[in-house]
Each structure stands twice: as C-alpha cells, then as structure tokens.
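Trainee: Quick one: sequence and predicted model below, then my questions.
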Amino acid sequence: MSPASPAPFGALRQQLLDAASAFAGAPDALAGILSGMVDDVDRALREELEIFPVCHHSPASALAMARRLREKQPKVIYLELCEDLRPLLEELRNCRLPVALQAFASDLDGFPAGWGPLSVVAPVTEASAEYQAIAYALDTPDVELVLVDRSADHVFQWLPREPAEPAAADGGDGNDTAGNDTAGNEEEAALHGDAVGVEIGDLRPRFAELEEHLLHHGRVRHWSEWWDQYVEQPLAGADYDTYRQVMVLIGSLFRRLRPSGDDRHARDEDRERYMWTRMREHLAASGADPAQCLYVCGAFHAASRVEQFGLAAEAPAYDISPRTATRWQYGLIPSSHSAVEAQFGLASGSVSVAAATWTKAVARSGVAPFRLEGQRGARARRPRTVAPVEPGPVTDRLSGFLSAPPALDGLDEAELLGWCVDIVRLARRNGYLASTADAIAVFETSILLAGLRNRARPTPYDFADAAVTCIEKDVVPGRRDVRRLCEILLGGDRVGQVGYHALPPLARDVYDRLSPLGVDPEKRTVQRALLDLGTNPELVPCSNVLWILRRLLPEGAVRPIMGTRRLGERSIQESWDLAIGRHQRSIIELGYEGVTVEQVLEQRLRRTVWAPEATAADALAAVEDAIVYLGGRRFADELGARAVELLAAERTVDDAPEVLRRIRRLLAHYRATEPVLPAWCEAFVAGGYAHYCTLLPTSFVDDDTGVRQVAAVLGFLLTMEGLALTLGCDRAQLELAVRQSHPEAPAKVALLWAAQSQLGLLSTAELRERCDGLLANPLVVPAFPQYLSGFVQALEPVPALTPFVVEVMSNAFARLPDAVLLPWLPILITTLRDQARELVPVLVREAGRTFPAGLHALDAWVPPWSARSARTALETAGSAATASAVATTAGAAGPVTDLLAGHPAACDAVAALLGCDAGWQPVTQAAGPSGHREAGHREAGELLARYPATAGAVAGLLTSVPGRSG
C-alpha cells in the first residue's frame, strides 16, 4: 500500500471531539470513544497487509469483494476460517449452496466426556464475501488461499470447562446461538443440529442497551432490519474506500461499546493473535509480497488493538497450543437459510432477503460475481482479465459519508406491485380469503409504513408487515402464516445439497446399494419404495440397508409402511417411505463413524454395552439388534457374554422386567433356530437364577423396589427354573430365599403368597382362607386393591393362579357392601391400570371362561367355588336336626344307629374323611338291650354328635334307595 498522508482523518477527529465537548460540556469518555474509533480506522487502513472487513452473509460485502478481487487480483488470500477446513473447499464444486463445512468428533481425547460429540460448522452462501474469495482463489491460477483462524480443536480448547453442553456456547465471533422463530420451518432450521457455528464478520452490538437504542430510534423490529436499512443499502453502491472505512468504523464502535464483563473479549483477542501469527508464519515461509496479499476478516477483528496486529508489530509471536489427540472427521453437510438464521440468532427470513438483495444488486451494478467452475445450481462465470489497480493514498471518505444525507431511491412501483399481486395469489393457494382489494391494500399500506419509518421506498420488511396486517388479520387457515408466505415469495428458504462425489464413502455406499429401488436419494420429497422380496430376491440387500438405516437415522428418514423385522420374522413384501434427501446431514455424519452402515451399527452396539452406565437389559437389547440387523453368531455371542458380566454386577432389580422379557424372547429364538443354546445363554440363566435368588429377600422389603420388579424377579426364577436346574442350580436356594422374604407392603405380600403357593409351601385352601380373612377385616379392606394388584402381577410367574384371582375378585365384589365397594372400586381400577395394565386381559379371558356367556343363564348360574361351599353348608344344616334327635333320644332304638352298626365299613370311611381316628369299641353282653346300645354305640354316638349333618345326609341317601326301609 502506498504511503498515506500524515493525518487523513485529522479533520474528522477534530469534528468529533468538538461535538463530544458540546454535547457533554467537557472532554470525557465519549470523546475518547469517538477519537478512538477514528484511530482504529486510521490504523487498519495504514496496515501494509490490506485488510478487507466483511459482515457475515452481507450482499454489500460480497459485492465489494467481487469488485476488489477484480481490481487488485491478489496472489494470496488470508481468510478468517478454521485452518483445518481447507481440504473441504475443493468439494464445494460438487454441491448446491448453501452448504456448511463441518468438523466432527465422537471419540474425545482431552475434552470432558459429557461434551461429545463435538461438531463445528461454517455455513457458506453465495451472497457472502467469503464465498467470493474462495471461488476466486480456487479458479484463478497461481492464487493461494490460506485459512488462518484457529482449528476446530482449538475452538473447544478455548471454551470454559464448566458448561455441560459446549455446543450451545458461542461459536467464536461472539454471536449467541439462541434459536429464533423459523416460521414453521423447523426441519430446515435444524440442519446444523447443535453444532458450534464459526462465521466471518459478526457485526452486532454486544451491549443490549445499545442495540435496543438503535432499534427504537431506527423504527425497526429487529437487528437484521436495522442493518439492511442503515448499512446494507447505503453501502451497496459505495466505492471501495468508503466501504472499508465505514465497516471498520462500525466494528470499532461495537468493539468499544461492549460490556466490560464480556467473557468473550479474551477469546476474541486470542483469535486475532492467532491469525496474525499464522499470516506472519506464511509470509516468512513463502516469501510472498504483502502488497499482493489480502486479509479477509470480520470488521470486528479489523479494528483489533492486540500487540501482534500488523506486520510491523514488534510483539513476539503468539504461542499456539498443540491440538489434542481427538480424531476429527471433516465433511460437507446441507445447510439452508433458516439453519443459518437459527444458529446465529438472525431474524427469520433475513438471509432469504439478503439473497434477494444480492441478486438485485448484481443485476443493477453489472458486477460479475465469482462462481466455482462446475458449481451445481449456478452458471459459472470466468473472471475477466483486468489489469491490477494500485490503491491510492488513504483519504478521508468518512466525513462525506457521515455528513451527506442518504441517497433516497425512488419507489419501484413495478417491483412492489408484483409483490402485492404474488402474495395475494400465494395466500389464496394457502386458504386465505384474499382478493384484488387486499393487493391494493397491501400496496398502499407498504408505502404508508415506509413513510412512517422515514423510508423513501418500502423494504421487504415493510411489505411483509403490510401483508400480515391486510391479509392474515387474526386467522391462519393453514400451516403457513402470511409472514412465512412473504419469505417464500421473496426467495424462500433455499436448502443446499452435497453432491455425490463430495459425500463420504459410507453415504456413497448407501446410495449405491439403494439404487435397485429406483428412487432418487437426492430428492427432498418423500418417495415410496415397494419391495416384493419373494418375487425379487435381489432386493433383499436393499431391505437390509433400509432396516439398518431405520435403526441409525432419525425418525422419519426411512419409515416402514408394511413389513416387520423382529426375531424370527421376515416379511415377504415391504413398503417404505423414504426421505433420505431431507436427512442427508445425518447420513453424512454416519460416514464419520465408519465405512459401511453395518460397521457403524456394530460400533454403536459395542459402545452401548461397554459404556459405564450399561445394564444387562441394554446388553440383551444389543444382542437382539445384532441378530436382527447383522446376523451371525460371533458378535451376538460377544455381546451376550457382556450381558452375563453386567447381570452379575447389578445390585438392584430395577431392570428385571426388561431382562425377563428379552431373555425369554432370545431363548425362544435360539430354541427354534439352533440345535443347542449358546454358552452365554446358559451362563446367563444359571447366573441369573443364583443372582436373583440372592436379591429376592432384599427386593421384597425395599421400599424403592416396585411390585413390577419383584414380580419380574419371581418370573425369572419360576419360569426359568427348569432350565436352571438342568444347568446345575439348586432349588433349595429359591425356597430359602422365599422363606427369608418378609414383605410388609400389601402387593408384595400377595406376591409372596403366590410364590409360596407355586413352591408348595402354601396350599390353595390356606391361600383362600387368608384372602377370606382379609375381606372379613374392615381395617384391611381399604388396602385390598393392593393385594389384588400383587395377585395380578403374580399371574406372570404363576399363571396357574389365574382362576384363583378371578375367584378372589368375584368374592370381593359379592361380599363387600356398597358403602365400602363404591369408594374402593376407583382405587382398584387405577391400581390395576398403573401396575398391571398388560395382565388385565389375562383375567378377562379367564373370567370369560368362568362366567356364563349369556344373560339368560346368569340367574341360574352358580360359581364353581360357591357351589362346593353351598353344598357343604346345606349338608351341615340338613343333618343338624337328625343329630339333635339322636341326642334327645339317647336310649331309643332308631334306624340311624342300626344302620351305622350294620355297615361299620362305610362309617369308618366317613370318619376317616372327617379326621376321626377312633375305631369301633367292643360291646359287653351283660348289659341289657339298653346297656348294649349305650356301651356298644358310645363311639358312634360321639361321632354323630360331632358330625350330625353328615350322618343325616348319609341316612337320607340310603333310606331313599328302593328296597330299603328304616
């Protein structure tokens, strides 16, 4: 750069100092700030290495860059971008912008484990100065492009270690990644995920009060509108010197007015030291002429005051720390306008408006922008050969720019009329009752709003506000509101795409393996794929890939409409909805983990089972996935062996239901497909039997262990008992564990009774007697639903208990009065719903087999358990009179005593059934007839006295036989 005049900004500096003195009454901090801003501009423009200040995704910056590149034709371009992203730039030719450069790491070394996976993205749009520089450097011979910003590894090195989620931290230029309203476009807004964003040229006040002040006095709603109105439009047609001075001035203003406690200040200065150190190293190594170099950085960094600023600085080089051992993967992912807005906190639609402004500015100025040769979605334009233009001396352009009134463009009625007509047409397509009158109203309202905001012509933001006011009113008939329709009209949310040759090997392999289906994986629409695997067995590999992708990709990427893939199940026909084009980013990130989807799935399953928080249930689920998706025995056996280790290490039974469900399914699969069970299955059953026997007494009394978990433990022990005993387990261990269990919770007590019944430690009669005692105790009745819940949970380990549970529940409904039953019934329903939802159908089926099928048979129907009790009670009541008669006529002869004496064998049999052990006693002949009856039938009399009902029933039965009489 040629030498400058001694003081090109002296007059401007004096004017600002005079204004500060007049405003504040005396020189103070304001004067220092204003004078310092002028000094920053002077310093940046005097630097030997030409500094080009930019704003991120600014059409004015892109236009000025295109002009300057054609004028200067630099041989070296230093670009503020992560230095390790340089190899990706060549792949931009195979993509359709916007896309994002990405660095991704899942295996961390040197960072907290909770931070992973780490991801850094740098979005690139066509209406950006960095893309113009990249396109010029890559397509112009003998031009070197050097990225000088910190690496992706250093981005996370410099983050504080306290946050648990560094991806939500600042991406490097001080722009918070807070989300914004994406107007119903959440899918495109999430294309960057939770990655840290690295951008060039963050120009936004870091002082909230300053931004609020600018928005209020600028009569705008958000920062993007203020920037477009007061910076973007005035600089679109400005010359290069004016552009540079204004951008550095703005960067200096925001830099000096940031809060004193801003923790990003140190990181900003470290970045500047890093970049100047890298540029000095490159100049020293290459011997390039600084006059033929161009340094492209954000305007915020152009106003830097670090000691390493400038090639003539005498400060020592910045000590750059080495990278960690983290292995980084690099690639391109799709981006979109809404993704850029969401990640960097821009207003919804601002990037789309910037793209439309860029297109208009290019057409109006006649500047041919740079585009990469072969760029998808754009026509390449080779740069014209222009003689380099040497810059002149630094002159004061700020004074004229700041003092002159803004150039007011006239109203472009044709453009505004076109917008109004098109928005009405688009609104009618989306269900709004819009008409020509609404188009006229939007036109007039746009002009009115622009006048109220001191604008000569309506901006896209004025037009959008007018359209919302005149068309939407208070009703949104569809899923798109009018503001979203305006964004679509002004350019829409352009979504980029990574080309096939720029994809990682895994993504290309997926595309190749799905090619027989005849679907285009690059389309963003949902496509239907039909697979007749019986007729076309060559499509089986496609089906395998789709099922693995369904396991790996987010929900909705591949969705089966027909067909299943489970243990032992394979579909003959399948139907899929494929939206691979919408989830290209996820497929690309799979490529960072492996070469094929099978390898990625294997690695993920292995990481799952060897994770510190892994459980036996997780390992069994991994075994199931390995069998279903990968096949083979080696890997499944490896995961199964890990499941045995995890089960032995568990100290609770929290995962017992999941363990029981999965091991049952795996055992059924192996028994159906293999001649013998795998060794790990036998070890799991044998070890689980001993393990759960040990934990059973504790789980019964532990308040933190639920009934469902205890029931699952019993289910494992009782249903796996046969296999466990064949493997050498001892049943006495289970009996001992049950005897050592002493629960207090009603549901667990019922579970224990069920287990004792299954083991033969408690008979059905005793169990029935205990339940009758519960119903007879008014203090226990309120807790009876909990007992029922325990019995229902016991149906899984003891399915033979189902008729008894139906009996207990029926007795409860039959015996409890309405005053008790009505408050008790809701508790029963909620208890069963919460604790035994899936077992209630078992009870319903058993009740269907027990109760009559029609209402006509209900009146005469007697429950089986009630029939036996009623018969016994009837016999007892019917024989009471006979016993009384025998007792009152002690010495009289009668048919009963004669019958018993005549048939002693029958009497002995009945006595044995009733539990009487006394036999017949001999009679003496000395006594008379009366004495004979009294002595000879003493035992019979005692027996009749104890069981009169039985004697009466037998006598009545025998005397009714023809040929017999009393």
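Mentor: Perfect, thanks for sending it.

Trainee: For the rest of this, base every contact and every neighbour count on C-alpha atoms.
Mentor: Will do.

Trainee: Helices of the stretch 51-200 of the chain, start to end?
Mentor: Secondary structure of the stretch 51-200 of the chain by DSSP state H, counting those that start in this stretch: the helices cover 59-72, 129-139, 152-157, 186-189.

Trainee: Which other helices and strands does the last one contact?
Mentor: If I follow you right, that is helix 186-189. Contacts of helix 186-189 with other secondary structure elements, assessed using 3 or more Cα pairs under 8 Å, 6 or more residues apart in numbering; DSSP states H and E, are made with helix 337-344.

Trainee: putting a second one here so we can go through both:
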Amino acid sequence: MNEFDALRTQLREAAASFADGPGALEGILLGIVDDVDRAVREPLEIFPVCHHSPASAIAMARRLREKQPKVVYLELCEDMAPLLTELRNCRLPVAVQAFATEVDGFPAEWAPLSVVAPITEASAEYQAISYALDTPGVELVLVDRSADHVFQWGNRETVQSGAEEQDAPPPEEETALHGDAIGVELGDLRPRFAELEEHLLHHGKVRHWSEWWHQYVELPLGDSDHDTYRQVMLLIGSLFRRLAPGDPHRVRVDEDRERYMWTRMREHLAATGTDPADCLYVCGAFHASSRVAEFGVDGTATFEISPRTASRWQHGLIPSSHAAIEAQFGLAAGSVSIAATEWAKNLKRTRVQPFQLAGQAGGGKKRKAPELPAPAPATAPADHLTGFLRRPPVLDRLDEAELLGWSVEVVRAARRNGYLASTADAIAVFETSILLAGMRERAKPTPYDFQDAAVTCIEKDTVPGRRDVRRIVEIMMGGDRIGQVGYEALPPLARDVHDRLAPLELKLRQRGVQRALLDIASRPELEPCSDLLWMLRYLMPHGAARPIMGERRLGERPIQESWDLALGTHQRALIELGYEGVSIEQVLEQRLRRAGYAPRATAATVLAAVEDATLYLRSHRLAGELGTRALEVLATERTVDGAPEVLRRVRRLLAFYRTSEPVLPSWIESFVKTGYAHYCTLLPTAFADEDARVDQVAAMLGFLFSMEGLALSLGCDRTQLELAFAQSHPEEPAKVALLWAAQVRLGRLTRAELRTRCDELLDNPLVLPAYPKYLSGFVHALEPAPGLADFVVEAVSNAFGRLPDPVLLPWLPRLITTLRAGGADLAPLLIREAGRIFPGRLAALDEWVPPWLAEETIPVAPRGRGSRCAPLLAAHPATCDALADLLGCEGDWATGEQQGAALTGRYPDTAVALAAALRHA
C-alpha cells in the first residue's frame, strides 16, 4: 500500500464535491500527488529549493549535515564550475558571469552575450557550494545547460528566467549591476498562470508575489522537518507546473533543461560508479516535479546534447546587490533584503550551523566549522503532506519590542532624509502596523505591513529627499547589500589597473567617489597614472573616471590634473573589460580597430579613431593603419554629411604632425590628395543637392582651400577646383552667397563686385525677404574664407540698417540658431572683427563712420588728390616696384612729386588701397 493513498482518496472526494464529479480538477490534484510520490521515491535524492529563500537555505544546511552526501549535483550552468572556488575572495552577494563579445553562431546584433547567476548568503545553493568546496571528499557537479545553450535554445527576447510579470524595481543605480544580462535563477518558483497568481494575492490579502511567499511558505516552512519541507516544495512545484500556460517554446526549454540535467547526472554516475544514495540533486522545485522520460537514474538515455557554438566565452565574478537581483528576476523591491533579515533570525531561532566558505570576505565574525555528525540513516518515505495541509496556521504572538524598534528606527531614518517626522509618527506607525495586520488576518505584522504603515503615516504627499519612505524601510530592514569581488578573483586586466594606479594611494576597490590629485610637474612618476585614467574614461561608463581639472589634447603634456574616481562602484564594467583583453591598451586598440572597420563606418568616425589612437595610445602603427582605412572609406562616400567633422579632425591632425614630426605621415598626405580630388568631384552636386546643408558645403570648401597648398605640392591640379566652380550652379540663397564668397577667395570676383551684388539684393523688393538667407551663407563662408570677416560684419550691419522690421525681426532667431548650431567656431571671428571695427565707447558712436562708407568718400581723380600718396610711394620704392610688377606696369622711376602723382593717377585703385592701409595703420 502506498503511503499517499489516503491523501489521494481525500483529494478525489474533494474534487468530486467541488466539481460535481470527476474531471479535470481530479486529474490535476491526483497528478500533483503522483509527482510528489515519484520524486520522493527517486533513489537519487532530489532537494527542491526556491531561490534566495531563507527556509530553503535552513533546510539545505540541516539536510547536508544529516545526509553528508559525497556528490552534490547543482542546477547551475556547467561551464561556471571553475569560478566557484573564487567565491572565497569575494564579499556576497556576487554573480557568476559568462560573457562573450566575439559571437559565432548567433546574430551579430546580440553581442555582447552575458549570462549571470547571482549568489547570496541566504540561498540554498550557497550552502551547497560551501559544503562541497570545504568538505574533503565531496564533489560538486554543475549539471545545467551551458551559457552557450542558454542562447541556443532561445533568443534575447524569449529566454527569461524570471517571472513574466515583474514588480517594479527601486529607481537606484544598483539595479543595473547585472547590465542587460540574461539571468539564470536557481529555484525559479513563481506561478506562470496569471489567474492563479491573482487569485492567491487576492485571497492572501497581499500586494505582490514576494509578500505571499513570505507569509504562506517561508514562515510555515521555517521550522518544519526535512520530509515536510521537501514534500511541500514538491507539491508547490507540481501545482505551478501543471497550471502553467502551454507556451510551446517555454515548455520545450523547461523540458530540455530537465533532460539535460538528468543526462549529465547519469553520465557522471556511470563514469564514477557513485552510489545514487550518496548523492544530492539540488534544483528548483519547478524542475523537481518533472515528467520527462529522462527523469531519474533509471530514465531513458535518448536526449542528445547539441555541441556548443564557436563563440568565445569568458567567465568571471561581478558584484551584485539585492536590488539588482530583485530587478532582474522580477521580485518585489526589498524582498531580498527582507529575506536576508529572515535568514539571520532563522539561524538564531533554530540554532542551525550554516556553511560558509573558508576565508569568505565580508562574512563578519568567522564561524568555526563544527564537526559533522555521523550521517543519519535513510528512512522510508512517509506522508507528511496530509498533516501539513490539515494543520491550522501557527499564529505568532506580537513581538512588541521588535515592532517598536522598527517604528523608532524608521522615524530616525526619515528625519535624516528630510522628513518632518516625530515621536507621534513612530506611535502612529506602530499602531497602524498592528491595524493592517489585523485587517489582513495576521496576528503579527510582517515587514510588508510595517512598510505600508510607514508610508501611510510618514510620507504623506511629498518626498523631500532622494529616497521615499518605502525605500527607507527597505534599507532599514537590511539595506541593499552590495557585493564586491576581491582582488585575487579579478581578471588580469582589472588587477593590472589597480596595480598601476597604486601610486595614487587611494582605496579604489571601495565603493563611492574618491578625489585623486596629480601634480605631474613635481611628480613625473604620476604621468602613467594620468595616461591610464584617460583610457579608463574613454572605455568605462560615465562617472567611473571623471576629470575635474585637466584635459587631453594632441601635442600637449599634462601638468596638473584632478579626478573623481569610482572604480569600486563600477567594478562590473572594469571586470567586463577584462574579458576583452589582458591589458587596457589591448582593449582600447581592439575597440578603435572595431570602430574603424565597422560596416557603417564613415571617414569622420575612422578619423576619430585615428585621433584617439594618437591621443591615448601614441601608436603611430595603429594611427597609420586606421588612417589608410579612412582614406579607403572617404573614396567610397557619395555624400558630404561628414565633411565638417572630417575638416576639423584633419586640421587637428595636420597641426599635430607638423609640430611634432619631421615629415608628414604618408597616409595623411594621401588623404589630403584624395580628399582634394574627391571634394572637387562632389562640389557641383553638393551645391545643387537640397539635402546637403550649407555648413556641409562650407566644410568642403574649407577643406579645399585650407589643404590646397599641400594638395598642389603633392601633385593635384588646380584645374579640378576651377572646373568644379564652373559647374556649380546653386539655387538656394545661402549656397549662392557661399559660392560668391568662394569666388572672392579664388580671385574670380572682387569685393567691390560682391558689395554691388549685395546692394542689388537689398534694393530688390522681391528678393528682400530672402536676404537673411544670403547672410546665413556669408556667415558659413567664414569657414573657407575667414578673410571675409570684415565683409560679413558689413553685410550684417547693412541688413540691420536697411531691412524693415517685419523682415529683420523674424530673421534674428534664425541667425542666432545658425551661429549656435553650425557656426560655433565662426562666431569668435565675427565678434573679434566687429570689436575692431565698431567704436569702443558709446560717446564715439555719433561721429563714427563705418569704414566701408568712408572708403566711398575717397575721390579717385587721376590727378591732384592722388598726389597725397606720392610721398608714401617715394619713401618705399621697393614696395611700389612689387605692386607695379603685380599689376603688369612698365616704366622707370622719375624724380619729383608730379611723377608720383602721375603714377597714382594711372592706378587709382592702388592709390585708394594704399591710402586705406595708411589710415588703418
């Protein structure tokens, strides 16, 4: 006779009573009992757990001391096994991580791939790991699918280890400690049937699943014996499994995981000859109630494990936190902290000796490992479910001292965070907690009841500080404990970073911001630290290394710098850098090369990589390689979108190489030569293209004019540029003005002719509304022709003097936005030129005459008044000869004032120009 027959009979009668006859309900209830019976009778003992459950951890510690298994099979990715010994060098919670940046066999857009398995002290898996690693003769075997199979069996959207419906995590930065990694949760136990969860929450008078589990599972199982705990957990797992919705993909992944684990366990048993009675299989209660054919040591061996892909996986430990675990696995905010508090209370109440890794960092007072008693003899399975289900809930008496301490402490914490809380609020929280517990049919307020009471009585309607009352209670109940990976467990890159920054004499492994002062002028040995900090700033998230004083520019050496460093806070990012290389320089070189050879890389992005390689690595080899790549990309571009950025970076690189190198690198000479021909070819199209912006065309012209001397010396033909201008026929007013300015720069148009055209525009009422657009073009023309700054000031001044208000006022915002968006580098030219032209005092403004108007008043009579220039010409004959040769004049010098007057009369423009130069001098 089976020990569960009595329970089956009762459930059959209950099903007939509630459902008016046998049916689906009877099948479900009897199937649950069959699942429990099957798992209990399995020769290889199955230990069902729930992740981060204090009750599971207590039961695990107690069972390990009783059974003392020789082999512990653990539901955890099998490729993470080598890292578990490094837990001795860490402060929990931490997460075991598998990380892959180079993917092969998965879509490239998935990269980087990341899988994490968080471990806390109040978890059953940590007790199993500690027991296996610190007990001689015990073997720990991880049997779950590898990280590679996690992504093989699903994709980033469908691979979910947490619940479908997740409670909102607290808005703290610690929730991002795991990044966007896929979480592998040992002991996933939450109903996947939404209606069932809603029913349980409603009738349990709780808000979320974590509170229901604490109230109706954690507390009852906290003091139960092993057989009761095991059967109840198997019952819950089977119930949730049978009521789960039939998602084909989810069901297939769950069953494949179970086939995978049982296949690995049978392989190990066959290879080692271990007796299944000496083994313990630790898995989630959901998987303990499996119905696959491969279940058990006598199951079928038909499951074939697919090979792993060629993706290159790296493994390491990263810091975790209670908030990160809650956010990743859909637990309620504060639930893991409350579980940690409950774990400490259970240890004190039950006097169970937990297992802890020898040398565990941050474990507080080290516990002496007690001697293990003799293994308890195996007992025949018995029905403990019936008694547990019939037993009424044990009502704990109110612990007034504990609740009073909570109430006082939350008021004290609230006042520190800016709340106007008082002793009256502490009394109100105390009484409201009792009231809420009574309304929810509880004899003792739970931490969740206390949290609701504190929010009601203290927070009111405003939150004066960064934290609300709910978050204050979570911190008070245990806080968001944040783990830390010890120095010995860090990858080589992270250890190298800490070693190289040791001269700063800071505790960089601690969390928080620390200020580093580098007086490199007096301590030259700190310059390598400065180089490393700039590379960390480039590679790590914002805030990990933030410069307060100092900057990095081409050709400059640091003198003094000040930094805010938070490497301990961003330890995960530093560890993940270690997956990419063995040194920070190697990782930076890989990143730059990856950016330069990206499929969508542009000439501007590749030049940025060249500049960064020169700035941070001082690598001529890498800069030359990426510069050649920039040349190839530029030759294939058919648009001018990146022209402004290309111009800025090429100018900086040219200035750097001209001042620091004896000769220009060959790649930049080829880039200038190719860019000159390339932009000459694109110039007519860019002028006519409506999608090409004015600043982009101006940048092209700036490249052509500023690089013209070097390009011509390298063999380029100026005819290319002249043909490009001959074929350019813009229609947009701004581009027309830009073309006129470029023609002045080329000498194909004089300033007088340009001034005449602007006057014609102002005199034409049909063109007048578009005149501001012409001015925008002239402003952008300062990029290729900065010598026209005085003319642009003149054009803008004439516009302010002659344009009517209905035209001028709407144009002013456009001018400001133009200067701010595309003319940030051009505005100083205009301001400086305007400051030179306009009077410096208000009193002088009434008598001030603009220079361009003063030039118009100078007579150009061929004789008489031209004689005022004769003394100047006679005093500087060499200058006059040079001007005569430039203008193609022939003749000899004659003595006397009349001869100078005759010369100036024949060339009035030269006389006017010299007079203006003399006046300005």
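Mentor: That came through, no problem. A quick note: this is a predicted structure, and the numbers were derived from the prediction, not measured.

Trainee: Can you say which of the helices of the stretch 51-200 of structure 1 is nearest to residue 367 of structure 1?
Mentor: Among these, the nearest to residue 367 of structure 1 by Cα to Cα is helix 59-72 (7.0 Å).

Trainee: quick one: that closest one aligns where in structure 2?
Mentor: For helix 59-72 of structure 1, the aligned range in structure 2 is residues 54-67, judged by TM-score structural alignment.

Trainee: now do stretch 742-754 of structure 1
Mentor: When stretch 742-754 of structure 1 is aligned against structure 2 using TM-score structural alignment, it corresponds to residues 729-741.

Trainee: If we go by neighbour counts, what in the lengthiest helix in structure 1 is buried?
Mentor: Among all segments of structure 1 classified by DSSP state H, the helix with the greatest residue count is helix 864-888. Neighbour counts using 16 or more other Cα atoms under 10 Å place 875-880, 882-883, 886-887 of helix 864-888 of structure 1 among the buried residues.

Trainee: now do stretch 90-101 of structure 2
Mentor: Within stretch 90-101 of structure 2, the residues that count as buried by 16+ other Cα under 10 Å are 90-101.

Trainee: In strands, which of those fall?
Mentor: Among the buried residues of stretch 90-101 of structure 2, the ones falling in strands (DSSP state E) are 90-91, 94-101.

Trainee: tell me the contacts of the nearest residue to residue 683 of structure 1 once chain neighbours are set aside?
Mentor: Closest residue in space to residue 683 of structure 1, ignoring its immediate chain neighbours: residue 644 at 6.9 Å, by Cα to Cα, 6 or more residues apart in numbering. The neighbourhood of residue 644 of structure 1, defined by Cα atoms under 8 Å, 6 or more residues apart in numbering, consists of 616, 680, 683-684, 687.

Trainee: For those, pick the one with the most neighbours.
Mentor: Counting neighbours by other Cα atoms under 10 Å, the top entry in the contacts of residue 644 of structure 1 is residue 616, with 24 neighbours.

Trainee: any idea how far the residue mapped onto that one from structure 2 is from residue 712 of structure 2?
Mentor: Applying TM-score structural alignment, one finds that residue 616 of structure 1 aligns to residue 603 in structure 2. Applying Cα to Cα, to the nearest Å, one obtains 22 Å for the distance of residue 603 of structure 2 from residue 712 of structure 2.

Trainee: From the chain's centroid, how far away is the helix or strand just after the longest helix of structure 1?
Mentor: Counting by DSSP states H and E, the element after helix 864-888 of structure 1 in chain order, helix or strand, is helix 895-902. On the basis of Cα atoms, centre = their mean, to the nearest Å, helix 895-902 of structure 1 sits 85 Å off its chain's mean C-alpha point.

Trainee: related to what we said a few turns ago, from the buried residues of helix 864-888 of structure 1, pick the one nearest residue 699 of structure 1.
Mentor: Nearest to residue 699 of structure 1 among the buried residues of helix 864-888 of structure 1: residue 876, at 45.8 Å, using Cα to Cα.

Trainee: contacting residues for the closest one?
Mentor: Contacts of residue 876 of structure 1 by Cα under 8 Å, 6+ apart are 948-950.

Trainee: Need the residues you listed in TSV (columns: distance to residue 505 of structure 1, neighbour count and secondary structure).
Mentor: Conversion of the contacts of residue 876 of structure 1 to TSV gives the following (distance: Cα to Cα, whole Å; neighbours: other Cα atoms under 10 Å; DSSP: H, G, I helix; E, B strand; the rest coil):
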residue	distance to residue 505 of structure 1	neighbour count	secondary structure
948	93	25	helix
949	91	24	helix
950	90	24	helix
